[in-house]
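Novice: Predicted model and sequence below, questions to follow.
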Amino acid sequence: MLRFAPSPTGDMHIGNLRVAIFNYIVSKQLNEGLIIRIEDTDKARNIEGKDKEILEILNLFSIDYVSVFYQSDNLKYHQKMALQLMTQKKAFACFCSDTKLEELKEESIKKGIPFRYDGFCETLSDETVLNTNAPFTVRLKKPDHNIKFTDVLKGDFDYAPFDVDSFIILRQDKTPTYNYACSVDDMLMDISMVIRGEDHVSNTPKQIHIRESLGYTKEIKYVHLPIILNAQTGKKMSKRDDASSVKWLIEQGFLPSAIANYLVLIGNKTPTEIFTLEEAIKWFKIENVSKSGAKFDIDKLRFINRKHIEMLDEMRLSKILGFADENIGKLAKLYLEEASTIKEIKAKLDDIFSVKTTLEGFEEESKKVKEVLQKTSYFESYDDLKNHVTENTALKGKNLFKPLRYILTGVENGPNLADIYPFIKNYIGEIVR
């Protein structure tokens, strides 16, 4: 079983989506189920409705899964297992206040050493614990041996007990911390492989230590994916980068199929540049993903998006654009020379169907052309229409073609009118209203 575990604390980031896509592909290759686990235990940071938005995005990208779990629903198991650890003397109550811990951190900073818990409460007697009424957290005792694991991409890791430390597993309100809830849930859900971002590498030894402390011996394979970099700055994509938000990319008119194509492509060895997720399942190898950060180039995504629009069935494209006419889909593809997103193509169509007044510098000519077109009956060919307008306005050259293009398309430049006309001839009445 694999899992994708997003937090409902903000917009889905392209890094999160890449993790979801890779989990989906590998789950299909291994013929194992994919679980979506909404990690919602940090109530203060949760944003209402973000969980539904995450699921909607996954559905938009055709990422199917066997079930959805909310981490907060497992609270009783988190607390029960913490009590088990305390009973077995593998975890202990910690009464140290936030103020005291901050003082210890300040001392560590002054000494230039990493902060580690000093173990003060670990030696408290049961009697002392029972007679202390102050609020407490629960800490897991640091391991008595090194924690080792092998990452599919990054190789071997070896963490000393000092690196793992005696860390908090239950907060004062008895809700679980991230690493603890994650470990327990991975056990309960029988997860076999964890694919996530490399920012979680330091969490892995703690999660292994938690499972070992609970007597869970099943080995979980780990894949920590490199971060996605801004191609211009070479730095990690941040929330300030519009393109980092999947929601923003969709709103800008990038197709989910193209975004998925690009996120699999970057930092990877692929047999072809343009493909679907279904095709990727046949040849994708998680071990071939680059160990270094993948650069996100919005211009490259535009190129791929254009290719995916080209591959769309004309009727399907038409419906995406708000119509139900194959000719509108064909018309949309004419604009792929100058447009690369659905939003940009929609703007072209909006120009065509907008109410036109007059073209600057050709005011009288525009008026004549519009009046003739408003009285015009249906013409099968562009040449017949052009000849009709010429005969009824006596215009020629740019005095004819500039206003004619403007009245029919709403702009002065673009694809040849002879190429456009076959796809708009049934809408002339609406176009020249």
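Specialist: All right, it came through fine. Quick caveat, the model's predicted, so the values are computed rather than measured. Residues are numbered from 1 along each chain as shown.

Novice: When you work out contacts or count neighbours from here on, use the C-alpha atoms and nothing else.
Specialist: Noted.

Novice: can you count the residues close to Ser381?
Specialist: As a burial measure, Ser381 scores 12 neighbours (other Cα atoms under 10 Å).

Novice: which residues touch it?
Specialist: For Ser381, the contacting residues are 421-422, by Cα atoms under 8 Å, 6 or more residues apart in numbering.

Novice: likewise Tyr178?
Specialist: Tyr178 touches Thr41, counting by Cα under 8 Å, 6+ apart.

Novice: any idea how far it lies from Ser244?
Specialist: 24 Å (Cα to Cα, to the nearest Å).

Novice: Next: Lys330.
Specialist: Lys330 is 31 Å from Ser244, by Cα to Cα.

Novice: Which residue of those two possesses the greater neighbour count?
Specialist: Ser244 (23 against 19).

Novice: Tell me how far that one lies from Arg306.
Specialist: For Ser244, the distance to Arg306 - Cα to Cα - is 20 Å.

Novice: and what of Thr128?
Specialist: For Thr128, the distance to Arg306 (Cα to Cα) stands at 69 Å.

Novice: Show me which of these two is the more surrounded one.
Specialist: More neighbours surround Arg306 than the other of Thr128 and Arg306, with 22 against 10 (other Cα under 10 Å).

Novice: Now for that one, which secondary structure element holds it?
Specialist: helix 298-311 (DSSP states H and E).

Novice: try this one next to it:
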Amino acid sequence: MKIKTRFAPSPTGYLHIGSARTALYSWLFARHHGGEFILRIEDTDLERSTPQAINAIIDSLNWLKINWDQGPYFQTKRFAYYNYMINHLLNNGHAYKCYCSKNRLENIRNQQMINGEKPRYDGFCRNNYQKNIFDDLPYVVRFRNPKEGSVIFKDLIRGIIQYSNKELDDLIIRRTDGTPTYNFCVVVDDFDMKITHVIRGEDHINNTPRQINILKALGAPLPEYAHVSMIMGNDGKKLSKRHGAVGIMQYRDEGFIPEAVLNYLVRLGWSYGNQEIFSLDNMKKLFSIEAVSKSASTFDNKKLLWYNQFYIKNLSPDNIAQHLFWHLNNNCTNIVSGPPLKELVQLFSKRCKTIKEMANYCYNFYQDVCQLDPEAAKIYLTKDATKLLQRVRDKLSIINNWTKESVHNAIVQTANELEVKIEKVSMPLRVAVTGVSYSPDIDLTIKTIGKLRSIKRIDIALKLTYGDD
């Protein structure tokens, strides 16, 4: 049997952490078993589905490197097929037309709630429909759910789950306007696309017995199901924006890299011994749906930052440079006249938790002048620093072979000649050249900024110190 899984989001908003993890688990399961992964857009909610949300879903999956073998399929383009299948159920008695008005249904619901009963359709049209009596009235189509027996299925994460058919309603599968409903479209798609394993959020557990009964009515094979638990905030409540439940692409905008997000996502509910770091190849090799916990997971932004910093430090500079380029380019920074991005990655990778933070350090490397921090300038660019800066500036200006070592030698020679500690030279120099009082090794920083820019910035700082007289 060829394994086939699917990810089927509704395009009514961004792709958030929980949905991305579901997509990852479904994708990993297929890849682990050498199967296929399908992307299906469930856009039957015509009022809330938007092209922007569809694009956001596709962009997010592409950024995470979760690729699909088929699709994306759109349910709105398959209405004719769904209606064909609904007519098939009508003809063989597994569905029926319901002419009940909204007013009647609301009255029934209110009375059931007053009586302390579970609200459900009372089956009036199921039991009283007579051909040609109501045919001129608007109607919905309902699935004729079995009234006897139970639906029993083995969830790959949760074990045996059982529902009594008496607890299940005759759900609507086609609205009065002729459009099919979500639960029916899902079933037909899974059948038609030969989905063998349905991996989705636990909020779909209640839909599963209804969908199984429809599959049986269609004579379709049943897929296996696995329902992934919720992700909670660290306060034990459902994940929300204040916990970090934002669109996946916002994580990119904030400077996270896909390898870190994926590694964090796979560990939100799945483990392999005590191992923390997993490459994509590791995940595909080791992932098992049976090892996914049925307990809720807790989102921890600090742990995500830890993963991000780990990958910034350990991925190749060329890889990180691609992400850095995106941030700099997004900020309209022209990187043509400046150091190669790879050099900046090597300069800052050990001190940055996000690419956005790295980009903030890097803007100055592509500007002729830098923005001086007023407090740092007040402390270090004093009248006493003028002589130090002028001496080291003169030594830097005559360097022919511009290297970290030659810059370092100029700083050391200045300190020795003026009989001061090296910090007395390096700190004013650092503020003059970078604008701030903190940076990686000043000799490497100046080497990377370049000779002409460094000299120009020192000259500007010297004018500021002369202005103190």
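Specialist: Yep, it's here. What you are looking at is a predicted structure, and each value in this text was computed from that prediction instead of being measured.

Novice: Superpose the two chains and report the TM-score.
Specialist: Put the two chains on top of each other and the TM-score (TM-score structural alignment, normalised by the length of the first structure) is 0.90; 426 aligned residues with a Cα RMSD of 2.7 Å.

Novice: hang on, the earlier thing: ok, average deviation of the helix holding Arg306 of the first structure from the second structure?
Specialist: Helix 298-311 of the first structure, aligned to the second structure and superposed, deviates on average by 0.9 Å (mean Cα distance after the TM-score superposition for the first structure).

Novice: where in the second structure is the aligned partner of that helix, by residue range?
Specialist: Alignment note (TM-score structural alignment): helix 298-311 of the first structure is matched to residues 301-314 of the second structure.

Novice: Tell me the gap between that stretch and the middle of its chain.
Specialist: Stretch 301-314 of the second structure sits 15 Å away from the centroid of its parent chain (Cα atoms, centre = their mean, to the nearest Å).

Novice: Same question for stretch 302-321 of the second structure.
Specialist: The answer for stretch 302-321 of the second structure is 16 Å, by Cα atoms, centre = their mean.

Novice: Name the residues that touch that stretch?
Specialist: 256-257, 259-261, 263-264, 341-342, 345-346, 349-350, 352-355.

Novice: swap in stretch 154-166 of the second structure?
Specialist: Under Cα under 8 Å, 6+ apart, the answer for stretch 154-166 of the second structure is 145-153, 209, 224-228, 289-294.

Novice: likewise stretch 34-42 of the first structure?
Specialist: Contacts of stretch 34-42 of the first structure (Cα under 8 Å, 6+ apart): 1-8, 23-24, 27, 46, 51, 64-72, 175-178.

Novice: What residues in the second structure pair up with that stretch?
Specialist: Mapped onto the second structure using TM-score structural alignment, stretch 34-42 of the first structure spans residues 37-45.

Novice: thinking again about what came up before, helices - which of the contacts of stretch 302-321 of the second structure land there?
Specialist: When DSSP state H is applied, those are split such that 259-261, 263-264, 341-342, 345-346, 355 fall in helices.

Novice: By neighbour count, which of those residues wins?
Specialist: Ile355 (29 neighbours).

Novice: Hmm, it is touching Phe256, no?
Specialist: Yes - using Cα atoms under 8 Å, Ile355 of the second structure makes contact with Phe256 at a distance of 6.4 Å.

Novice: what's the mean distance for the lengthiest helix in the first structure versus the second structure?
Specialist: If you go by DSSP H, the first structure has its longest helix at helix 14-30. Its matched residues in the second structure lie on average 1.0 Å from helix 14-30 of the first structure after superposition (mean Cα distance after the TM-score superposition for the first structure).

Novice: how about that helix: buried residues?
Specialist: By neighbour count on 16 or more other Cα atoms under 10 Å, the buried set for helix 14-30 of the first structure is 14-28.

Novice: thinking again about what came up before, ok, the ones in helices among the contacts of stretch 302-321 of the second structure vs Pro138 of the second structure, which is closest?
Specialist: Val261 (49.4 Å; Cα to Cα).

Novice: Counterpart of that closest one over in the first structure?
Specialist: Counting by TM-score structural alignment, Val261 of the second structure corresponds to Ile259 in the first structure.

Novice: what separates its match from Val223 of the first structure, distance-wise?
Specialist: Distance from Ile259 of the first structure to Val223 of the first structure, by Cα to Cα: 22 Å.

Novice: Kindly report the same for Gln88 of the first structure.
Specialist: Counting by Cα to Cα, the gap from Gln88 of the first structure to Val223 of the first structure is 32 Å.

Novice: of those two, who's got more company?
Specialist: For Gln88 of the first structure versus Val223, neighbours defined as other Cα under 10 Å are more numerous around Val223 (21 against 12).

Novice: so the more buried one touches Asp199, yeah?
Specialist: No - using Cα under 8 Å, Val223 of the first structure makes no contact with Asp199, being 11.4 Å away.
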